[in-house]
Structures are given as structure tokens and as C-alpha cells.
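J.: Mind looking at a prediction? Sequence and model below.
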Amino acid sequence: MTQPMHSMPAVDQVSDDTLRRLAGYNLKRAFNVIHADLGEVLAPLDLRMLTFSALTLIADNNGLTQTQLAEALAIKRPNLVVIVDELEGRGLILRNPVPNDRRAHALSATLPGRRLRDRALAAVLAHEARILAVLDPQERLALEQALIRIRGTA
């Protein structure tokens, strides 16, 4: 026989105090704020965080392969193909066969691609300055150093 259910009053306000003590929770919440704002910044340029990142890496590393780009972005190569196809379709990058390896493609940014990347980078830098304005210079440096150490790429 089942116990009768007792009604419980609804919580007026949810407390996440326990979760706020967890670094991962705070990192994710901060990332959500940054990601949402960045999406609004890049939308007028018809870019997303991932397409901006890919275009920037290609513009900064002329001739890198799709495999190298996938590794740099930490995404699976099949997922990268969609991004590369989009950027190439928009005339922002070129994909050329690598002379010694017909299966590999070297990527390079076109002039319109470099110009769009430059405009997007200026917008992203302004976005970061605005988002991080709540930190003083020492706090910002400490944050950057801590994140680099957590990533393990110091």
C-alpha cells in the first residue's frame, strides 16, 4: 500500500549556496554570461563563437590543416567539416590540397575573411573589456593566470 502524498509548500526562492562553493559551477555560470553576450556581439557579423575562433586560427596560421584546426579548437574533425564548409561557402577561407598529402587540406583566410576577422576581433575585445570591467587589472591578470594553469598550458 502506498503512503498518501503530503503536499509541500513551494519554495519561494531557490538557494544555490552549496553549488556556489564549487569552482566548476561558478566557471560554468560565468561562461554562460560571457557566451550569451558574445553571441549578441558576433550575431551582426553572422559569426558564432566557434566560427569566429576557427576564422581567427586560420587567419593567424596560414596553411594549417583541418586536422590541426580541429586539434586547436578541441573538436572532432567531422564536426569541423561543417564549420570549414560554412566559412569556405561564405568566401572567408580557401581550402587547398596539401602537396605531399592529397587527403589533407591547407586552410587560408581570404582578404574578406581577414577583414571580417579583424572587425570581429575588435568587437570581441570590446566585449571582453566590458564584461571584465568588474575586475581591477590585478584581478583580471590573476583570473587569466588561474585559467591558464587550470587548462594546463602555462
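T.: Done, it's in.

J.: use CA for all of it now, contacts and neighbours both
T.: Noted.

J.: Just want the most central residue of the protein.
T.: Taking CA atoms, centre = their mean, the centroid of the chain lies closest to M49, which sits 4.4 Å from it.

J.: Verify the stated contact: that residue with L38.
T.: Yes: judged on CA atoms under 8 Å, M49 makes contact with L38 at a distance of 7.2 Å.

J.: Put this next to the previous one:
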Amino acid sequence: MKKAVTPAQESTEVTKVSDATMRGFVGYQIKRAFNVIQDDLAKTLKPFELRMLTYTALVLIVDNPGMRQSQLADAMDIERPNLVVIIDELERRELIVRDRVPTDRRAYALKATLAGRRLYEKSVAAVTAHEERLLRGVDKDTIATVLAAMKAIEKAKRDGS
């Protein structure tokens, strides 16, 4: 016996997808905004032959000369084996060097080369311009509120909340 189909159950062609329910979730909104930022950042970093992760690693190494690979992995919140690929790429491009730590022969201290520091300066300037362009029209108080919210979310995760 065939069930009667109500008008609500009939198949209709969707002409525009509504994500109204999803837009009510902070995580979804953050992800959508991140997609915009990430896409523009990739285009910004392309002339420097950097990706978001290699750029992040280079900046952290320049800002923290002598840091160990394990410290970099922790700072970037990535697994140490995944970091090796990033470090190898930066070293292959002669942007950084790995020096053995005299007190721990298993550890390496990471330092930027002159070429690495020069690329850092140019790429940081480009990323600064990228952020200014994307955040044009967003007032400083709103940006401060968003940054505080992001920090609170991170802290809640660290604290196990």
C-alpha cells in the first residue's frame, strides 16, 4: 500500500541553499570567516613561495632565535612529525639553519639565515597589508572584542572547560 505524500514531502528544486541554521553557530561563522582569510592569505604568500604553515614557522623562528623544534611544534600546535616537513622545506630554501643544542644532542636550535630574515620582513609587511585590507571597515573595538573572544575559546580548551 502506497503512503500519501503531503505537499511538504514533495521534492522541490532548491534554487538557493539556506544556511540560516548553521549561521547561528559561532564555529560555523568562524570557519566561514577563516575560509575568506585563508584564501586571501594564500594569495598574499604565493609570491614569497610560502604557505600559511611555512610562513608561521618562519615568523616564529625569526622572533625566537634558538628555539627548539619541539618548542616550535608546541607553538604551532602541530604534531612533531608534521613539523619536520616544514622545517626541511625552510632549510632546503636556506631560510633557516638547524644547529645541535650542545646540552642535548637530540635537540636542534632553529635560527633564521639572512635570507630568512629578509623574507620575513617582506612577508610580514605583505600579511600586515592583507589583514588591513580584509579588516577595513571593522572598527578597532570590534577587532579587540573578536580577539578577546578567540583567546577565551582557546583558554577554555586549555583549561578543559
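T.: Happy to help now that I have it. Source: prediction; values computed, not measured.

J.: Kindly provide the TM-score of these chains.
T.: Overlay of the two chains. TM-score (TM-score structural alignment, normalised by the length of the first structure): 0.93; 153 aligned residues with a CA RMSD of 2.0 Å.

J.: Could you measure from the residue nearest to the centre of the first structure over to L19 of the first structure?
T.: 27 Å (CA to CA, to the nearest Å).

J.: Also R114 of the first structure?
T.: From R114 of the first structure to L19 of the first structure the distance is 42 Å (CA to CA).

J.: In terms of packing, which of the two has more residues around it?
T.: R114 (19 against 11; other CA atoms under 10 Å).

J.: Map the more buried one onto the second structure.
T.: Matched across to the second structure, R114 of the first structure falls on R117, judged by TM-score structural alignment.

J.: Tell me, how many residues neighbour the nearest residue to its match once chain neighbours are set aside?
T.: Counting by CA to CA, 6 or more residues apart in numbering, V62 is the residue found nearest to R117 of the second structure once chain neighbours are left out, at 6.6 Å. Number of residues near V62 of the second structure (other CA under 10 Å) recorded here: 20.

J.: Map V62 of the second structure onto the first structure.
T.: Aligned by TM-score structural alignment, V62 of the second structure pairs with A59 of the first structure.

J.: ok so, going back, wait, doesn't the residue nearest to R117 of the second structure sit right on Y120?
T.: Yes: V62 of the second structure is within contact range of Y120, at 7.5 Å (criterion: CA under 8 Å).

J.: Spell out which helix or strand contains the match of V62 of the second structure, please.
T.: Counting by DSSP states H and E, the element that carries A59 of the first structure is helix 49-60.

J.: Kindly report the same for N82 of the second structure.
T.: Secondary structure assigned from DSSP H and E places N82 of the second structure in helix 80-92.

J.: so the helix or strand following that helix matches what in the first structure?
T.: Downstream of helix 80-92 of the second structure, the first helix or strand assigned by DSSP H and E is strand 96-101. Strand 96-101 of the second structure corresponds to residues 93-98 of the first structure when matched by TM-score structural alignment.

J.: go on, stretch 13-23 of the second structure?
T.: Counting by TM-score structural alignment, stretch 13-23 of the second structure pairs with residues 10-20 of the first structure.

J.: Figure out the length between the terminal residues of the matching stretch.
T.: Terminal residues of stretch 10-20 of the first structure are spaced 22 Å apart (CA to CA).

J.: For the second structure, which segments count as helices?
T.: Secondary structure of the second structure (DSSP state H): helices at 20-23, 26-45, 52-63, 69-76, 80-92, 114-134, 140-158.

J.: now those as CSV including distance to D104 of the second structure?
T.: What follows is the helices of the second structure, written out as CSV (distance: least, CA to CA, whole Å):
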stretch, distance to D104 of the second structure
helix 20-23, 50
helix 26-45, 35
helix 52-63, 19
helix 69-76, 12
helix 80-92, 17
helix 114-134, 25
helix 140-158, 29
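
J.: taking the ones you listed together, which one is wrapped up most tightly?
T.: Stretch with highest mean neighbour count among the helices of the second structure: helix 52-63 (a mean of 19; mean count of other CA atoms under 10 Å).
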